[in-house]
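A.B. asks: This is the structure alone, sequence omitted:
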């Protein structure tokens, strides 16, 4: 395999492999002889500078008695999502209730392909984002509560056509059972400093994802969950109703994007 620049994700995978290698009391040369691959390949895998195939990840998991830890790490490495988001994405996929506040952009679960491409400029990244949206079709269907800052309606992403189709998509998806889309009018909303999402499971446990300038943070700390829930409740109480939101979306389409 060719040498590549290490990423946070590949370094994490390499650390998992190395941890189990050390637990197995096996040198890199001893481990390599079991494949066979070269000791340098094992070294590059540990350093995150080569891309391990799934077949090799399975073999490593078996040889090191890792009980699925290595193959699970490989799946995360190749999920297409950054390391700081992967834990939340897993919770999002199984949640019974999803609450999201979007300050600057339409949330990824509700983006059209064209809108997403303007943001990501990468076909694979767009495909991964659209795959996330499969949660919208899941049975049983989770409840979705989306609050958008009013500025999102007027912040141009791509062409007028892209914006028109995106807002029309929001109108359509907001009419599905269990999907509630609301607009938070231009105003100061206490505590709403950035976009965030709350994924709540069937057992009422929650995970929060908070966007930051260059990355994001996933947390299960009770204090942060509690504050996020309170901020979201205030946002909902100060936002337009779903029906009034659809009216404003249609107005923005007609007056701004047509």
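C.D. replies: In hand now; what should we look at? Small disclaimer: the values here were computed from a predicted structure and weren't measured.
A.B. asks: contacts and neighbour counts: CA atoms only from here.
C.D. replies: OK.
A.B. asks: what helix or strand does residue 42 sit in?
C.D. replies: helix 39-47 (DSSP states H and E).
A.B. asks: Any buried residues in that helix, and which?
C.D. replies: 39, 41-47 (16 or more other C-alpha atoms under 10 Å).
A.B. asks: how many neighbours does residue 233 have?
C.D. replies: Residue 233 is flanked by 12 other residues according to other C-alpha atoms under 10 Å.
A.B. asks: in which helix or strand would I find it?
C.D. replies: Taking DSSP H and E as the criterion, residue 233 maps to helix 222-238.
A.B. asks: what's the distance between residue 204 and residue 98?
C.D. replies: Distance of residue 204 to residue 98, given as C-alpha to C-alpha, to the nearest Å: 12 Å.
A.B. asks: neighbour count winner among these two?
C.D. replies: Between residue 204 and residue 98, counting by other C-alpha under 10 Å, residue 98 is the more crowded of the two (23 against 10).
A.B. asks: quick one, what contacts the more buried one?
C.D. replies: 92, 142-145, 197-200 (C-alpha atoms under 8 Å, 6 or more residues apart in numbering).
A.B. asks: pretty sure it is in a strand, no?
C.D. replies: Yes: under DSSP: H, G, I helix; E, B strand; the rest coil, residue 98 falls within a strand.
A.B. asks: From residue 229, how far off is it?
C.D. replies: Distance from residue 98 to residue 229, by C-alpha to C-alpha: 11 Å.
A.B. asks: what residues are shared contacts of the two?
C.D. replies: Shared contacts of residue 98 and residue 229, defined by C-alpha under 8 Å, 6+ apart, comprise residue 198.
A.B. asks: circling back to that earlier point, tell me what the helix holding residue 42 is packed against?
C.D. replies: Helix 39-47 sits against helix 8-23, helix 28-33, with contacts defined as 3 or more C-alpha pairs under 8 Å, 6 or more residues apart in numbering; DSSP states H and E.
A.B. asks: Below is structure B, check it against A:
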């Protein structure tokens, strides 16, 4: 077991979280078991989080904050902890997601991470590597908490129709993912368009990309290759891809037409009608 007294709070956000959790618990005069009983988690889990061996969930953080009267300290630390667990090359993107006023994404072959259901995310992440799969899935899904901010970004997603047919995770997982997409239908800040097969040659044939727009900073274009990301604020490149995105939106189905296509795919492939 890690010696908590030797835990360096400056080593990482996870270490800092564990250090603060223990400090607050001891200040309240509680053992790990007593705190666990209050928040309905095991003493073992409390100990693992205090020693930076286990990732805290937002639910855990909120319960501890309420039990110890920390003023929301651990809940505020939680997003920082989760972002720190992302691959190093992707952490900058997670920061862009949080800061952006508008995000425009085009995906060629699967549902992007910010719109993935838990089962779909797990299937994607576990396709080749199943190590630490619970934690890696939790870290990916935590990025979606940005939609719960007081002023979340306006989010536009254009998905290739192919993403609706690729049965990632099996029939039940894919059915659930399509249902998940439809839950955003009435959210004016989360807009999903489908680029149909009938569009033929289109402006996104060179691959997926994201545009991050900010209130006071230049727009950033982000593209990705194997285990590496490539953000750029080069004005010419950003202008070109912004124009490509405009053409993709013009070629894609309307918001209503996109939702209708998702329903049609569900009915055709899974015999299920969704109102």
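C.D. replies: Received, thanks. The structure presented is a predicted model; accordingly, all values stated were derived computationally and were not measured.
A.B. asks: Please state their TM-score.
C.D. replies: Taking TM-score structural alignment, normalised by the length of structure 1 as the basis, the two superposed chains have a TM-score of 0.69; 194 aligned residues with a C-alpha RMSD of 2.4 Å.
A.B. asks: coming back round to it: and the next helix or strand past the helix holding residue 42 of structure 1?
C.D. replies: helix 54-63.
A.B. asks: between the helix or strand that that next one is followed by and helix 8-23, how many degrees?
C.D. replies: Per DSSP H and E, the first helix or strand lying C-terminal to helix 54-63 of structure 1 is helix 69-77. If you take axes from the mean of the first three to the mean of the last three C-alpha atoms, to 10 degrees, helix 69-77 of structure 1 sits at 170 degrees to helix 8-23.
A.B. asks: got the contact list for helix 69-77 of structure 1?
C.D. replies: With contacts defined as C-alpha under 8 Å, 6+ apart, helix 69-77 of structure 1 is touched by 9-10, 12-13, 16-17, 54, 57-58, 60-61, 83, 86.
A.B. asks: redo that, cut-off 6 Å
C.D. replies: By C-alpha atoms under 6 Å, 6 or more residues apart in numbering, the surrounding residues in contact with helix 69-77 of structure 1 are 9, 13, 57-58, 61.
A.B. asks: just to revisit the earlier point, in strands, which of the contacts of residue 98 of structure 1 appear?
C.D. replies: 143-145, 197-200 (DSSP state E).
A.B. asks: from those residues, which two are the most distant?
C.D. replies: The span of these, defined through C-alpha to C-alpha, is set by 143 and 197 at 13.1 Å.
A.B. asks: three-state assignment of the most centrally placed residue in structure 1?
C.D. replies: The centroid of structure 1 falls nearest to residue 89 when counting by C-alpha atoms, centre = their mean (4.5 Å). Of the three states, residue 89 of structure 1 takes helix according to three-state DSSP.
A.B. asks: residue contacts, it?
C.D. replies: Shown in contact with residue 89 of structure 1 (C-alpha under 6 Å, 6+ apart): no residues.
A.B. asks: What's the match for it in structure 2?
C.D. replies: Superposed on structure 2 with TM-score structural alignment, residue 89 of structure 1 falls opposite residue 94.
A.B. asks: Then residue 189 of structure 1 would be within a strand, right?
C.D. replies: No: looking at residue 189 of structure 1 with three-state DSSP, it is coil, so not inside a strand.
A.B. asks: what does residue 105 of structure 1 align to in structure 2?
C.D. replies: In structure 2, residue 105 of structure 1 lines up with residue 110, judged by TM-score structural alignment.
A.B. asks: so that match touches residue 163, yeah?
C.D. replies: Yes: using C-alpha atoms under 6 Å, residue 110 of structure 2 is in contact with residue 163, at 4.3 Å.
A.B. asks: picking that back up, please identify which two of the contacts of residue 98 of structure 1 are farthest apart in space.
C.D. replies: Longest span within the contacts of residue 98 of structure 1, C-alpha to C-alpha: 142 and 197, 14.1 Å.
A.B. asks: ranges for the strands of the stretch 151-275 of structure 2?
C.D. replies: Assigned by DSSP state E, counting those that start in this stretch, the stretch 151-275 of structure 2 shows strands spanning 154-160, 190-195, 209-213, 220-225, 228-232.
A.B. asks: For residue 254 of structure 1, give its distance to residue 193 of structure 1.
C.D. replies: 30 Å.
A.B. asks: now do residue 117 of structure 1
C.D. replies: Remark: distance between residue 117 of structure 1 and residue 193 of structure 1 (C-alpha to C-alpha) = 26 Å.
A.B. asks: next one: residue 166 of structure 1
C.D. replies: Going from residue 166 of structure 1 to residue 193 of structure 1 by C-alpha to C-alpha gives 24 Å.
A.B. asks: Done for today, thanks.
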